[in-house]
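Chemist: this one's structure only:
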C-alpha cells in the first residue's frame, strides 16, 4: 500500500471514530450531502474531513475577504474599535463551537455555517439589505434577504459564476441562521430533504418574511442561529457605549441582574444557561428566566440602539445612497459606452451561464458584494462633482 493510501485510510478511520463519539443528536461526517452530487470532482490526495472542505471553500472565497470592510450595526462612526462583520463571524464561530463542544456536536459543521452565514450581507448591513430589497420589490422580481443571498453567493456568484459545491447541511444552516428572531427553544427539522431546502431557498426570494418560518435541518445549524444573537447583542451595546449613544447605567437592572451588563458576562451566562438546559436533548433551550431577560434586552437595544434617532437619521442617508446606486447600475448594464467599466466589467468576468441571470439579480449581486468603503467611493464618483484646476 502506498503511503498516500495509508494516510487516507487513517483519516477515514479517524472520521468514523469521531462520528461514534458524537452525541446521538449530532450531524455525523457520514451524513454529509453534496448539494450537487454529480459535480463532485475526485482528488488524488486529500486528508480533510468533509465539513473541513466546506470551511476552506468559505475561507478562501472572495466574499469572505470582503467581510473586513463591512460594518455590523454602526456603519458611519469613524472608530476603529467598532465591530466589523469579519470580527462578528469569528465571534459567532467561537461561541458556536464552544456550545457545540459542550453538547458534543460536529464542530466542523458549526464552523462552516458560522463563517459563511453573512457572506451575502449588503454594504452597510441591514440598511443596505432593506434598500436592495426595496429595489427588487419595486421591479416586481421578489425580495432580498442576506441569508438567501449568502447561499446564492456560494452557489452562483463565486468563481466567476461557477460557485462552490458546498454541502446541503452547511447551506441549510446559512439559509436558516436568522439572528433577528429570538426563541426560547430551537428545534431542528431533521427530516428536511434537498427538495425542501430548494423550496425554502426560493421562498426567501419570492415570499415576504419567509426566513422567519424556516428551521435548520441540524442541531448544529440551531447552535449557529442562537450564537449569532449571543455574539451581537452584548457587542452592539459595547459599541453604542463606545461611541456615546448610551451609558452602561442605562441598561435596565431587571435584565442585568440576570445576564450581566457587559459583553463578557452576557456571553458567559447565555452560553452556560443554554448548555445546561440543552444537554442530551434533540433541541436547544434557555431557562425561562434567561429567555425573558434576553427578550427584554433585545427589545431594549432595538429601541435605544438600532432605532436611536441619531442612527435613524444617518441610516436614511445610507438607504437612499444604496437605492440610488442600484438605479445607476441598472441603467449602466445597457449603456454601450460603459463596456469595460463598473458593472459591465464585472459581468464580462463571469461565465456564460451567469449571463443568463435576470438583470435585476445581476445588479443585486454586484451591489451586495461591495464593501462599505468601495460603495461610498463609487457613490462620490457618480454623484459628486470632480474638482479641477483647469480643463486642459
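Modeler: Nice, I can see it. Predicted, not measured: the structure shown is a model, and the values here were computed from it.
Chemist: okay, CA-based contacts and neighbour counts for the rest of this
Modeler: Noted.
Chemist: where exactly do the strands run in the stretch 101-250 of the chain?
Modeler: Secondary structure of the stretch 101-250 of the chain (DSSP state E, counting those that start in this stretch): strands at 185-186.
Chemist: got another, please set it beside the one above:
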C-alpha cells in the first residue's frame, strides 16, 4: 500500500482497493502496459480507495472548465448550423473511445489511455487548426515565440486550471497529452502512443463524414485506392484501421500500423488537407478568422489592463497572458469579444 495516509473515510473495500488493483493488473495486463501504481505526481497526494490514480486524472479532466469549453470549439466547420457536425468535444470522445478499444485488445492500461484521450485537445484555441495557425503567427511576429495546441494543453492542466493550482495529473498522463501531436516527441508509454495514432484515425474519418454532410465533398470525390483498402464508409474504415493497429502492434510489441493501411490513411489525410482543411471553403473562412483573432490579439497586446486575471498573480509575461486568454475562448465568445470591439453599440436616447 502507499506510504501516504488517507484522511477521507475508509472501509473494507477502500482499504483493499490498491492491493486488489495491483493484483489484477499483474494478472491481466501485458508486460509493457503501464501500471496504475505508484502515482507519479509533482505534488504527492493521499491515495483514493475507490479510484486508481489514472481514474482520478480522468475525473479531474472531465470536471475542468477547459473540458466543458470544448463543446463550443470548432473541429473543422466553424459555427455549423446543423446539430450533427463534430465539435472539439465530440472529437475528443471519439478519440477516447477508439483508443480504449485498442488498449483493451492489447492488454494495456485503459484508465491511462482514457485520461490521455480526454485531455489531449484541451489546449485547442477557437476555430480549430486555422485558429491555431493564426495565433501562432501573431505570437511569433510580436514576441518571437510559437503557439502549439499540444503544448498549451499541458499548460492548462499544469498551470491554468483551478485558478493557477493546476490539476496535478500523473506524469504519464501529462506526457501523453504533450506528446499526442505529430510535431511533439513520441510519448513514453504505449498508452500515450495509442492516443497519438488513434487521434489521426478518428479525425480523418469523421472529418470526411462532416465534409460530405456539409456538401464540401461527395462520396465519389474520395480517392479510390485508399477507399478500396479501408472501406467505403467511415465506420468500415475506422474498423479496418483499428483492427490493423491491434494486429500489427501485437506482432511488433509496440504501437504500429501495417504498411498498406498506413499508406492508405496517409493518402486520405493528404486528400483532406488539399480538399477540406486547406481547400476553397476553408480559405474563404481563413481571412475572417484571421481578422477576428488578430484584431483581438493586437487589442489586448496594446491594452493588457483589459486582460482578465487567469492566474492568482498577474504573469508579467504579456505573451503568455494574451495567448492564454485567446486560446481559452470558445468560437462564440471570441466572436462576441470581436463584435464588442468592432461594432458600435446601439444608442437609445
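Modeler: Alright, I've got the coordinates. Bear in mind that the values here come from a model prediction, so they are computed numbers and not experimental data.
Chemist: Tell me how many other residues crowd residue 249 of structure 2.
Modeler: For residue 249 of structure 2, the tally of surrounding residues (other CA atoms under 10 Å) stands at 19.
Chemist: How about residue 346 of structure 1?
Modeler: By other CA under 10 Å, neighbour count at residue 346 of structure 1 equals 15.
Chemist: In contact with it, which residues?
Modeler: Residue 346 of structure 1 is in contact with residue 366, counting by CA atoms under 8 Å, 6 or more residues apart in numbering.
Chemist: Could you check which helix or strand contains it?
Modeler: Per DSSP states H and E, residue 346 of structure 1 falls inside helix 342-348.
Chemist: Which strands or helices does the next helix or strand after that helix pack on?
Modeler: Later in the chain than helix 342-348 of structure 1, the nearest helix or strand by DSSP H and E is helix 359-368. Applying 3 or more CA pairs under 8 Å, 6 or more residues apart in numbering; DSSP states H and E, one finds that helix 359-368 of structure 1 contacts helix 125-138, helix 309-332, helix 342-348.
Chemist: right, so the ones you listed: which one is the most enclosed?
Modeler: Each of these was scored by mean neighbour count; the highest is helix 125-138, a mean of 20, by mean count of other CA atoms under 10 Å.
Chemist: counting contacts, what elements does it pack onto?
Modeler: Using 3+ CA pairs under 8 Å, 6+ apart as the contact test, the elements touching helix 125-138 of structure 1 are helix 309-332, helix 359-368.
Chemist: what about the first one, how far off from structure 2?
Modeler: What that stands for is helix 309-332 of structure 1. Once the two models are superposed, helix 309-332 of structure 1 sits on average 1.4 Å from its counterpart in structure 2 (mean CA distance after the TM-score superposition for structure 1).
Chemist: Now do that helix and helix 359-368, the angle between them.
Modeler: Helix 309-332 of structure 1 runs at 130 degrees relative to helix 359-368, counting by axes from the mean of the first three to the mean of the last three CA atoms, to 10 degrees.
Chemist: Which residues does helix 309-332 of structure 1 contact?
Modeler: Contacts to helix 309-332 of structure 1, defined as CA under 8 Å, 6+ apart, come from residues 74, 76, 124, 127-128, 130-132, 134-135, 305-306, 338, 343-344, 359-360, 363-364, 367, 379.
Chemist: repeat that for 6 Å
Modeler: Helix 309-332 of structure 1 is touched from outside by 127, 131, with contacts defined as CA atoms under 6 Å, 6 or more residues apart in numbering.
Chemist: Report the angle between that helix and helix 125-138.
Modeler: Going by the same axes, to 10 degrees, helix 309-332 of structure 1 makes 40 degrees with helix 125-138.
Chemist: Helix 309-332 of structure 1 maps to which residues in structure 2?
Modeler: The alignment of helix 309-332 of structure 1 onto structure 2 (TM-score structural alignment) spans residues 280-303.
Chemist: gap between the matching stretch and the chain center?
Modeler: Centroid displacement of stretch 280-303 of structure 2 relative to its chain, using CA atoms, centre = their mean, to the nearest Å, is 22 Å.
Chemist: What of stretch 243-260 of structure 2?
Modeler: 23 Å.
Chemist: Can you measure across it, start residue to end residue?
Modeler: 13 Å (CA to CA, to the nearest Å).
Chemist: And it, what's buried?
Modeler: 243, 244, 245, 246, 247, 248, 249, 254, 255, 256, 257 (16 or more other CA atoms under 10 Å).
Chemist: Heading C-terminal from the host helix or strand of the fourth one, find the next helix or strand.
Modeler: In this structure, residue 246 of structure 2 sits in helix 234-252 according to DSSP H and E. With elements assigned by DSSP H and E, the helix or strand that comes after helix 234-252 of structure 2 is helix 259-272.
Chemist: With structure 1 overlaid, how far apart is that following helix on average?
Modeler: For helix 259-272 of structure 2, the mean deviation from structure 1 after alignment is 1.0 Å (mean CA distance after the TM-score superposition for structure 1).
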